[in-house]
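> for reference, the sequence and a predicted model appear below.
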Amino acid sequence: MALEAISKIQEAEASAKNIIDKAVIESKEIIRNAEIKAKNEYDRIIEEASKKSKELKDNALAEGIENSKPAHQKGDADVNAILNTSEEKIDSAVNLVIGRIVKFNGNS
């Protein structure tokens, strides 16, 4: 009877050890799967954030270009006005400047 009890205790201990060993293996597998899922989710979030960042940057650049068009057009118009100044106006301006220089230096 004592041997039978000892035998049942040993069987129970062996069974408990098997259960614990399986639990340890399963817990390691669960942890490994969780780490893989976490990494995949992290990568997905980073990729999504990068796409959103690029989209925001592209939109801001397009908006900046659009907002600068009036200033650019005005600058082009000013350049064209200067380039299309008549020889008569240029000669008049040169003579005016020369006259002022001569008058200023003549009074010294």
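Arrived safely. Residues are numbered from 1 along each chain as shown.

> from here on, contacts and neighbour counts on C-alpha atoms
OK.

> would you list every one of the helices in this structure?
With DSSP state H as the criterion, the chain has helices at 2-83, 87-106.

> one more to weigh against that first structure:
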Amino acid sequence: MAEEVLKKIQKAEKEADEIILKANEESKNIAKETDQKIKEDGNKIISDLKTELKQLKEKTVEEANKSVDILLAKEEENIKDILNVDDKKIDEIANILRERVVK
């Protein structure tokens, strides 16, 4: 009877060792899968952020170009106005300035 109990204990120990080995392997696999999932998620987040950043950059450049175009158009009008000043007006202004300088 003692021999039977000893065999049962040894069998139970062997089964326990096998269960522990299997649990260790499964936990390693879960850890590997989790690590891989974290890497994949991180890469996806980085990719999404790069795409969003690219879109924001393009939008900012487009808005800046629109602002520059508006400013250029305004300045172009100002230059045209300056260039369209009548020669008589320039002479008139020059005479007024001369009179002030002389006085």
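Right, received. Where do you want to start? Just so it is clear, the model here is predicted, and its values are computed rather than measured.

> what TM-score do we get after superposing?
With the length set by TM-score structural alignment, normalised by the length of structure 2, the two chains reach a TM-score of 0.82; 103 aligned residues with a CA RMSD of 1.9 Å.

> hang on, the earlier thing: dump the helices of structure 1 to a markdown table, plus mean neighbour count.
Putting these into a markdown table (neighbours: other CA atoms under 10 Å) gives the following:
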| stretch | mean neighbour count |
| --- | --- |
| helix 2-83 | 12 |
| helix 87-106 | 11 |
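
> can you tell me how far residue 18 of structure 1 is from residue 5 of structure 1?
Applying CA to CA, to the nearest Å, the value for residue 18 of structure 1 to residue 5 of structure 1 is 20 Å.

> what's the answer for residue 48 of structure 1, then?
Applying CA to CA, the value for residue 48 of structure 1 to residue 5 of structure 1 is 63 Å.

> check residue 70 of structure 1 too.
97 Å.

> now do residue 82 of structure 1
112 Å.

> check residue 103 of structure 1 too.
For residue 103 of structure 1, the distance to residue 5 of structure 1 - CA to CA - is 131 Å.

> same question for residue 11 of structure 1.
Remark: distance between residue 11 of structure 1 and residue 5 of structure 1 (CA to CA) = 10 Å.

> same deal with residue 13 of structure 1?
Taking CA to CA, one finds residue 13 of structure 1 at 12 Å from residue 5 of structure 1.

> can you check residue 105 of structure 1 too?
129 Å.

> most distant residue from the middle of structure 1?
Most distant residue from the mean C-alpha position of structure 1: residue 1, 76.7 Å away (CA atoms, centre = their mean).

> residue in structure 1 paired with residue 49 of structure 2?
Aligned counterpart of residue 49 of structure 2 in structure 1: residue 49 (TM-score structural alignment).

> and residue 10 of structure 1, how far from residue 18 of structure 1?
12 Å.

> kindly apply the preceding question to residue 54 of structure 1 instead.
In terms of CA to CA, residue 54 of structure 1 sits 54 Å off from residue 18 of structure 1.

> cool, residue 55 of structure 1 as well?
From residue 55 of structure 1 to residue 18 of structure 1 the distance is 55 Å (CA to CA).

> try residue 66 of structure 1
71 Å.

> same thing with residue 81 of structure 1?
For residue 81 of structure 1 relative to residue 18 of structure 1 (CA to CA), the value is 93 Å.
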